[in-house]
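Enquirer: just a sequence and a predicted model for now, questions to come.
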Amino acid sequence: MIQVLMNWNDIREGVCDINSRLSPSDTLADARKFVRTRLCGMPAAYVRIVSRDNVNLRSAAGMKSEVITQLPKGLAVAVVSRDDRDWLEVSFNRDGYVIEGWVSRKYLTRVR
């Protein structure tokens, strides 16, 4: 269990580092390529890229849940939980703070 937690922290820190190096003008394809080439051995299954602009990050899975913030297109997020069929719980770093919430799967794309 400790090893899993240590790996998760490495994944989360890697995603935060990747986002700090992505420019906002990158296309979705450029963002995917950048993340894919710089995952440093982290499993791509734990990373998703936001595929549209102004995607709502919510406090819980569901359209009626409170909106925490909006995510820009091309943002790399770490997957915290895949337990819901239509939603993913994700985490990302903004201004030095780790923010977690839920995003509809249809607005996130896998790193290939």
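Expert: Noted; the coordinates are in hand.

Enquirer: rest of the way, CA atoms for contacts and neighbours
Expert: OK.

Enquirer: now do the helices in the protein.
Expert: In chain order, the chain shows helices spanning 2-21, 28-37, with DSSP state H as the criterion.

Enquirer: need the contact list for Val15.
Expert: For Val15, the contacting residues are Leu39, Val47, Ala76, Val77, Ala78, Phe92, by C-alpha atoms under 8 Å, 6 or more residues apart in numbering.

Enquirer: below is structure B, check it against A:
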Amino acid sequence: MRLRSAPSMKGEIIEVLPLHQPLLIMNRDNRSWLFIRIRINGEDVEGWINRAFTRAIMK
């Protein structure tokens, strides 16, 4: 799953996340993309991921 700088396949790839990586969803208003926050190497990083590559594990 690719974390991108913008909600588009053309957005710069910030990081490639491992499969089954828990995410904190910050904004879900976009129908195709989720704005998320994740901790990478001790730092909080925000970006966009395509909804098609996610599933909810709790609500």
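Expert: Received it, and whenever you're ready, just let me know what you need. A quick note: this is a predicted structure, and the numbers were derived from the prediction, not measured.

Enquirer: in contact with the spatially most central residue of structure 1, which residues?
Expert: Residue closest to the mean C-alpha point of structure 1, counted by C-alpha atoms, centre = their mean, is Val77 at 1.1 Å. By C-alpha under 8 Å, 6+ apart, the contact set of Val77 of structure 1 is Val15, Val47, Arg48, Ile49, Val50, Val90, Ser91, Phe92.

Enquirer: in structure 2, what residue corresponds to Ser104 of structure 1?
Expert: Using TM-score structural alignment, the partner of Ser104 of structure 1 in structure 2 is Asn50.

Enquirer: I'd say its match and Phe35 touch.
Expert: No: look at Asn50 of structure 2 against Phe35 with C-alpha atoms under 8 Å: they stay out of range, at 9.1 Å.

Enquirer: any shared contact partners between these two?
Expert: Shared contacts of Asn50 of structure 2 and Phe35, defined by C-alpha under 8 Å, 6+ apart, are found at Pro7.

Enquirer: just want to know which of these two has more residues nearby.
Expert: Shown here are Asn50 of structure 2 and Phe35; by other C-alpha atoms under 10 Å, Phe35 has more neighbours (23 against 19).

Enquirer: burial measure for Phe53 of structure 2, as a count.
Expert: A total of 11 residues lie near Phe53 of structure 2 under the criterion other C-alpha under 10 Å.

Enquirer: that one against Met1, yeah?
Expert: Yes: the pair Phe53 of structure 2 and Met1 passes the contact test of C-alpha under 8 Å, sitting 6.5 Å apart.

Enquirer: gap between the two ends of stretch 84-98 of structure 1?
Expert: The first and last residues of stretch 84-98 of structure 1 sit 21 Å apart, counting by C-alpha to C-alpha, to the nearest Å.
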